[in-house]
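>>> Could you work out the structure for the sequence below:
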Amino acid sequence: MKRMVGTVRTLAAVAGLVLAGPVLAAGEPPHIEKQQWSFSGPFGTYDPAQLQRGFKIYREVCSGCHSMRFVAFRNLAQPGGPGFSEEEAKAIAAEYTVEDGPNDDGDMYERPGILADHFPSPFPNEQAARAANGGAYPPDFSLLAKARAAHRGFPNFVFDAFTQYQEQGPDYIYALLTGYEEEAPEGVEVPVGQYYNHSFLAANTLAMAPPLSEELVEYTDGTPMTVDQYARDVAAFMMWAAEPHLEDRKKIGFRVMAFLIIFGSLLYFTKQKIWRNVDH
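Have a look, this model is predicted:
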């Protein structure tokens, strides 16, 4: 009897949560538009030129606050990435100062970066980062494109599984960078030191000021120097930083699926050949 009562209470609690779902979800998440990316779909690949532009934006605009500690300088020259040569990657690494040691005297020291080093953080620790940004902690860029995504809900996530839609992260980053508005809608109060952004998932305001503006970063390949283009380029670069082996993964997946189709077909025809005339 006690077990039955406990089961009934559990089912009632689950039913209560299900029924309360619409109430808990009363705050509608922002609508994030799906964008066109070169790396979309099962056969998509990164655009090296776009990744180089995105890296330029990260260096000149974002790296002053955001770290990228899981990306090494050598990754810049690896296949499927921005397409830098090894010499170019070495030159980029040498422009950074990294802490090393201890030396023979037991002291830490600074030296120019090498290919084996990871991108250094702009702050020595989280407390220093918060102190420099009004209490807000700038997230690391390494995995942000995979960790941030708009909630798609049912049945969208089912369709996403069949359409191979995996670009929720870049879509959200692009929407966030282009979602700032100078004036908040009527009835929305923006706290001091905050900025209104209609695409921010956590709330409508955030501490990060609009990082992009027209002609902020100089492009030398003729690409438009607009906020829209900057946002696309840096979002694509952040996707590569989060998944640098995306192209290899897709190639392996295609080969596995082709093998399974051929192998399954051979098994079927073999079964038909051997057992077709055998009584069961």
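>>> When you work out contacts or count neighbours from here on, use the C-alpha atoms and nothing else.
OK.
>>> Just say helix, strand or coil for Arg111.
Assigned by DSSP: H, G, I helix; E, B strand; the rest coil, the conformation of Arg111 is strand.
>>> Also Tyr196?
With three-state DSSP as the criterion, Tyr196 reads strand.
>>> ranges for the helices of the stretch 151-280 of the chain?
Along the stretch 151-280 of the chain, counting by DSSP state H, counting those that start in this stretch, helices occupy 156-163, 168-177, 227-242, 246-275.
>>> Can you name every helix or strand that the last one contacts?
Just to be clear, that refers to helix 246-275. Here helix 246-275 touches no other helix or strand, going by 3 or more CA pairs under 8 Å, 6 or more residues apart in numbering; DSSP states H and E.
>>> Could you also give me the structure for this next sequence, so I can compare it with the first?
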Amino acid sequence: MKLLRAEHLGMCFGVRDAIALALKHSQHAPLTILGELVHNETVLDGLRARGVSVESDLAAVATSTVMITAHGASGRRLDLVRGRGLNVVEATCPLVHAAHRGVKQLVADGFHPVLIGKRDHVEVRGLTEDLAAFDVVLTETDVDELRERPRFGVAAQTTQPIERVRVLVERIRAKFPQSEVRFIDTVCQPTKQRQQAAVELARQCDVVVVIGGAHSNNTRELVATSGRHCARVHHVQGADDLRAGWFCAEDTVGITAGTSTLDGTIAAVEARLHAIALRCAAERPPSELSEIHAA
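Coordinates of the predicted model:
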């Protein structure tokens, strides 16, 4: 069994910075994170163990300081938090901040904003809650339901696959040939790198293991992307989710991970896969033993 790592995988700088900021502030005063700092239960459990509270309901916050997650928040939401007399620590990813600025500029320039992403995702809510009018699309069917406007300004949730975004932008242009369509690329570079690396990895593999939180959008997108190029794809949150029966001795197994996945979690999964590989080799007749590689 041969193991391959994606060229780009795991935690991005925005998530690392957010975690570091939470740990720093929690050392000086009780801290509540408003929502999930990242969509990864292992990370959240680690923060709770350090005394950090996590609350989705603003009314339930019992500390004087709250942290806005890496996914960002609308101005309306921030005003609501500050209106309760709470101190605000912003852990918003700078690339999400850039998306907010881009959407505001589209509106200022007279374009009707269209967001490509998941309507109920916290980042998309943050990008749209301050807007008087907007549309959110995720599929070509969603685009077909848009009503005609003279000017469309299109941006995207930062963790959307850029290929999907480009397809939907072209669909909007094709559906409304008389309209002006301005597209600003707000998909973040870490997402693009991990998506492309997942494609390249999956094309070489018999099996792909994608590591990340169950509710992580970018992890689920890596699963979907890998599945378009490899028939056997497994999404795990950690090493304990792995099953030896998923693999056989002849397999080339690829490993990738979402942007909120800890380095230690990736290392633990890789170590467990090495153990499974050794077990597979030991169970084969000596004449059929394959060399085990790690890359």
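>>> Superposing both, give me the TM-score.
The TM-score (TM-score structural alignment, normalised by the length of the first structure) is 0.28; 140 aligned residues with a CA RMSD of 6.8 Å.
>>> Next up, identify which helix or strand Ser226 of the second structure is on.
helix 217-227 (DSSP states H and E).
>>> try Leu3 of the second structure
strand 2-5.
>>> which of the residues in the following helix or strand past that strand are buried?
Following strand 2-5 of the second structure in sequence order, the next helix or strand is helix 13-26 (DSSP H and E). Under the neighbour-count criterion of 16 or more other CA atoms under 10 Å, helix 13-26 of the second structure has Gly14, Val15, Arg16, Ala18, Ile19, Ala22, Leu23, His25, Ser26 buried.
>>> Including distance to Gly46 of the second structure, could those residues go into JSON lines?
Output for the buried residues of helix 13-26 of the second structure, formatted as JSON lines (distance: CA to CA, whole Å):
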{"residue": "Gly14", "distance to Gly46 of the second structure": "18"}
{"residue": "Val15", "distance to Gly46 of the second structure": "14"}
{"residue": "Arg16", "distance to Gly46 of the second structure": "14"}
{"residue": "Ala18", "distance to Gly46 of the second structure": "13"}
{"residue": "Ile19", "distance to Gly46 of the second structure": "10"}
{"residue": "Ala22", "distance to Gly46 of the second structure": "11"}
{"residue": "Leu23", "distance to Gly46 of the second structure": "10"}
{"residue": "His25", "distance to Gly46 of the second structure": "15"}
{"residue": "Ser26", "distance to Gly46 of the second structure": "12"}
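>>> Nearest to Asp135 of the second structure among the residues you listed?
Gly14 (26.7 Å; CA to CA).
>>> correct me, but the closest one touches Pro94?
Yes. Using CA atoms under 8 Å, Gly14 of the second structure makes contact with Pro94 at a distance of 7.1 Å.
>>> Enumerate the positions of the helix holding Ser226 of the second structure that are buried.
Those would be Asn217, Asn218, Thr219, Arg220, Glu221, Leu222, Val223, Thr225, Ser226, Gly227, for helix 217-227 of the second structure by 16+ other CA under 10 Å.
>>> Check the contact between Val210 of the second structure and Leu222; I expect there is one.
Yes. With contacts counted by CA under 8 Å, Val210 of the second structure reaches Leu222, the gap being 7.0 Å.
>>> Turn the helices of the stretch 151-280 of the first structure into a markdown table, columns for distance to Val18 of the first structure and mean neighbour count.
Listed next are the helices of the stretch 151-280 of the first structure as a markdown table, based on distance: least, CA to CA, whole Å; neighbours: other CA atoms under 10 Å:
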| stretch | distance to Val18 of the first structure | mean neighbour count |
| --- | --- | --- |
| helix 156-163 | 19 | 11 |
| helix 168-177 | 26 | 24 |
| helix 227-242 | 34 | 24 |
| helix 246-275 | 37 | 12 |
